[in-house]
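Peer 1: I need the structure of the sequence given here:
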Amino acid sequence: MIERMPSRWGLTIPLTNVPLTDHARIVSAAADAGFTDFWSAETNGTDAFVPLALAAGWAPSAHLGTAIVPVFTRGPALIAMSAATLADVAPGRFTLGIGASSPAIVNAWNGIDFADPFGRARDVLRFVRRALAGEMVDGEFDSFTIRRFKLEKVPEVRPRVSLAALRRGMLRLAAAEADGVILNWLAATDLPQVTAELKEAPADFDVAARIFVCPTEDAATARAIGKRLIAAYLTVPVYEKFHRWLGRGPALDETWRLWAAGDRKGALAAVPDSVADELILHGSPASVRAQLQSYVDGGVKTPVAALIPPPGTDLAAAVAALAPTAKEDATWS
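Peer 2: Sure, this is the predicted structure:
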């Protein structure tokens, strides 16, 4: 059977437990195998920009994106400067993805007040779009004031700016004012509810989604890894609200109750297999590629695989097995 692949096929970098200097061969090989995009993340590991600057040299034709740069942890001007730098390195091939992030990253780890995340995201989005277009920005936004900022070097090709969004308000803001949206922690079956909020977006609006992939055919191992992530992430208030909105309240209520009570082991054990299977793709490479395709069928234009490998995984082999050029009988090792 010939698989129908999307025109954009992304990979999250850097890969787990692989030094940045060792990514050159993996990124280059992934691009040769059909990966069109490399998207970074920024939590408590590498920053969002340096891996992409390196990837620009390793894969000179690939599209690069940040998913995401938190709008609180850098000043608006610094975000614009960093974006302009990468846009200069990869003209026409860079997307600045920004988002509110979470109280853990913003407040607990960076000591910054996580106040009015919607307003801050809206204001930074408006600021960076103007700054990257070469405007001098001078005036008051609801969450900050800027005095006469203008980029010293305006990108020849303005980078696209995408907004990370979960629920209705941020999704509609992305559709109205951004060039695209970045989705996270959702199943393909959740897409109709999410994309319904993007109906006012223009035709060239990008819909990117980070999709977690555990490269194994051992369902028990994949579920164990997935449940640890689910217990850690979906208990964060913004993600709990998101999944209640999606209708997973009945499935995850016990996990949330036990987590709030301080029973971490109980909360982990309460995550249903069905939720792990919905949110963490696993199985054979061909099966996972088909599951990724289901996101495309649901409206995602840029699926971005984020590998969460079991210990001992040959990551280069796993990337090759996930690539668009992979053979039907490809294996993870």
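Peer 1: From here on, just use CA atoms for contacts and neighbour counts.
Peer 2: Fine.
Peer 1: any idea where the helices of the stretch 51-200 of the chain begin and end?
Peer 2: Counting by DSSP state H, counting those that start in this stretch, the stretch 51-200 of the chain has helices at residues 76-89, 103, 117-132, 168-177, 191-195.
Peer 1: ok and the lengthiest strand in the chain relative to helix 168-177, angle-wise?
Peer 2: Counting residues, the longest strand found in the chain (DSSP state E) is strand 206-213. For strand 206-213 against helix 168-177, the angle by axes from the mean of the first three to the mean of the last three Cα atoms, to 10 degrees is 140 degrees.
Peer 1: Name the residues that touch strand 206-213?
Peer 2: 12, 162, 179-186, 279-282, 288, 292, 299-309 (Cα atoms under 8 Å, 6 or more residues apart in numbering).
Peer 1: Equivalent analysis for stretch 189-199, please.
Peer 2: Under the criterion Cα under 8 Å, 6+ apart, residues 166-168, 171-172, 174-175, 246, 295, 298-299 lie in contact with stretch 189-199.
Peer 1: how about this one, so we can line them up?
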Amino acid sequence: MAPKQRMAVTVPAGPKLEDTAKRLQWAEANGYDDAWFSDSGAPDSLTAIAALAHRVERLRIGIAVTPVFSRTPAVLAATANVLGQALPGRFVFGLGASSQTMMQNWHGLEYEKPLTRVKETAVMVRSMLAGEKSDFDLETLKSHGYRQPPSDPMVPLYLAALRPKMIEMAAEVGDGVVFNLWPRKALPKMVEHVHTGAARGGKDGAGVEIVNRYMVLVTDDKAEARNRFRAAFAPYYATPVYNSFLAWAGYEDAARQIREGWAEKDRAKTTGALEDDLIDDIAVIGNEDECRERIRWAAETGIHTHIVAPLTQDPAEVERTFAAFRPEVFDLAA
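Peer 2: Predicted coordinates:
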């Protein structure tokens, strides 16, 4: 059975915990199904979930995604145990490799064998959540003699993925898959790889939940919104992980120009690689009807949970963007 269609807000809502609490409460009051945290620095999202879990009663809360390099499997399992108790049956733990920029530059960690590290982390964390005593000598990780009380209900583990090998592993090993920042023509083949990986794991691919975070701006000024996207995400696509993904998705020239522009410290060259058509293939920009139609297409193509991440910090623009996807005006089940 296919997972239900779900609309989600993105959090945190800025540096202040109270602002995030207000967004969670607004989402619950306005019929959203989920809230999904990003995890890229302060405020720490795992701590924030623990601090704010009592502020909502119905929302499912996920994290997309916690890097597997910056915390050990035992720490991740212990944290998931607490969050699973704070949100029984309503917490989803997303894990991913993150990027060289964050792991090497921010944390001073080696970024090696990301696919293997994500897979081994998921295997170990799931075992620890089940209350099993650790006895692992894996390629990238080891643990012996660690045990914690079993989680009940079990906390689901969703794995972030972009390209075929990681997508297939995520669907095979994880309970769900998390996508991000794909160009439109890449999505059908990404969904195909989910089905391939799920079959390898003895699962029905149609039952594997696919979560996606969209950069969205409901606006009447598309040109200005595209420029915001260029400024914010050209550096993102300069990282090796996303640059390779963009090339795999069929935009080799744009990927090469971004890579070259970044190396040359030529901002105009880097941002200029993201032409209007490419931005429209990645971001969700336009008026209410245009943005809803884009999300509806993604749902029909294979996405189940749709995280709306406003491409703005302006309160009025954020309100308009989130308001466009309230169930009273946008029903994916219809």
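Peer 1: Could you give the number of residues near the residue mapped onto Leu138 of structure 2 from structure 1?
Peer 2: Following TM-score structural alignment, the counterpart assigned to Leu138 of structure 2 within structure 1 is Phe141. Phe141 of structure 1 has 15 neighbouring residues, counting by other Cα atoms under 10 Å.
Peer 1: And for Val56 of structure 2?
Peer 2: Using other Cα under 10 Å, Val56 of structure 2 has 17 neighbouring residues.
Peer 1: give the contact list for the alignment partner in structure 1 of it.
Peer 2: Aligned by TM-score structural alignment, Val56 of structure 2 pairs with Ala59 of structure 1. Going by Cα under 8 Å, 6+ apart, Ala59 of structure 1 touches 27-28, 31.
Peer 1: Who wins on neighbours among the residues you listed?
Peer 2: Top of the contacts of Ala59 of structure 1 by neighbour count (other Cα under 10 Å): Val27, with 27 neighbours.
Peer 1: Just send the helices of the stretch 51-200 of structure 1 back as CSV, with mean neighbour count too.
Peer 2: Putting those into CSV (neighbours: other Cα atoms under 10 Å) gives the following:
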stretch, mean neighbour count
helix 76-89, 20
helix 103, 19
helix 117-132, 21
helix 168-177, 20
helix 191-195, 17
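Peer 1: out of these, which comes closest to Ala251 of structure 1?
Peer 2: helix 191-195 (17.9 Å; Cα to Cα).
Peer 1: residues in structure 2 matched by that closest one, start to end?
Peer 2: With TM-score structural alignment applied, helix 191-195 of structure 1 matches the range 187-191 in structure 2.
Peer 1: What's the match for Glu217 of structure 1 in structure 2?
Peer 2: Using TM-score structural alignment, Glu217 of structure 1 pairs with Asp220 in structure 2.
Peer 1: separation between its match and Arg184 of structure 2?
Peer 2: 22 Å (Cα to Cα, to the nearest Å).
Peer 1: ok, those two, which is more surrounded?
Peer 2: Neighbour count, other Cα under 10 Å: between Asp220 of structure 2 and Arg184, Arg184 has more, with 17 against 12.
Peer 1: how far away is that one from Asp281 of structure 2?
Peer 2: According to Cα to Cα, Arg184 of structure 2 stands 5 Å off from Asp281 of structure 2.
Peer 1: Then Gly31 of structure 2?
Peer 2: Distance of Gly31 of structure 2 to Asp281 of structure 2, given as Cα to Cα: 28 Å.
Peer 1: could you list every residue that touches the residue nearest to the spatial centre of structure 2?
Peer 2: Per Cα atoms, centre = their mean, the C-alpha nearest to the average position across structure 2 is that of Ala64, at 3.7 Å. Contact partners of Ala64 of structure 2, counting by Cα under 8 Å, 6+ apart, are 36-39, 93-95, 160, 178.
Peer 1: again, 7 Å this time
Peer 2: Residues near Ala64 of structure 2 by Cα atoms under 7 Å, 6 or more residues apart in numbering: 36-39, 94-95.
Peer 1: which of those has the most neighbours?
Peer 2: Going by other Cα under 10 Å, Trp36 tops these with 31 neighbours.
Peer 1: Identify the residue spatially nearest to that one, adjacent ones excluded.
Peer 2: Leaving out its chain neighbours, the residue that sits closest to Trp36 of structure 2 by Cα to Cα, 6 or more residues apart in numbering is Gly62, at 4.5 Å.
Peer 1: In contact with that neighbour: list those residues for me.
Peer 2: Neighbouring residues of Gly62 of structure 2 by Cα under 7 Å, 6+ apart: 35-37, 91-94.
Peer 1: With adjacent residues omitted, what lies nearest to the aligned residue in structure 1 for Ala171 of structure 2?
Peer 2: Residue pairing (TM-score structural alignment): Ala171 of structure 2 is matched to Ala175 of structure 1. Leaving aside its sequence neighbours, Ala175 of structure 1 sits nearest to Ala201 (Cα to Cα, 6+ apart; 4.3 Å).
Peer 1: Can you tell me the SS state at that neighbour?
Peer 2: Recorded secondary structure, Ala201 of structure 1: coil (DSSP: H, G, I helix; E, B strand; the rest coil).
Peer 1: can you list the contacts of Ala64 of structure 2 in TSV and add distance to Gln5 of structure 2?
Peer 2: TSV is the format used below for the contacts of Ala64 of structure 2 (distance: Cα to Cα, whole Å):
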residue	distance to Gln5 of structure 2
Trp36	15
Phe37	18
Ser38	20
Asp39	24
Gly94	18
Leu95	21
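Peer 1: Show me the residues you listed that map onto strands.
Peer 2: Judged by DSSP E, strands contain the following of the contacts of Ala64 of structure 2: 36-37, 94-95.
Peer 1: can you put the residues you listed in CSV and add distance to Arg226 of structure 2?
Peer 2: What follows is those, written out as CSV (distance: Cα to Cα, whole Å):
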residue, distance to Arg226 of structure 2
Trp36, 24
Phe37, 24
Gly94, 29
Leu95, 29
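Peer 1: and which of these is nearest Ala268 of structure 2?
Peer 2: The closest of those, once distances to Ala268 of structure 2 are taken by Cα to Cα, is Phe37, at 31.5 Å.
Peer 1: For Met166 of structure 2, see how far away that closest one is.
Peer 2: Relative to Met166 of structure 2, Phe37 of structure 2 is positioned 21 Å away (Cα to Cα).
Peer 1: Equivalent analysis for Arg320 of structure 2, please.
Peer 2: From Arg320 of structure 2 to Met166 of structure 2 the distance is 35 Å (Cα to Cα).
Peer 1: Good, we can wrap up now.
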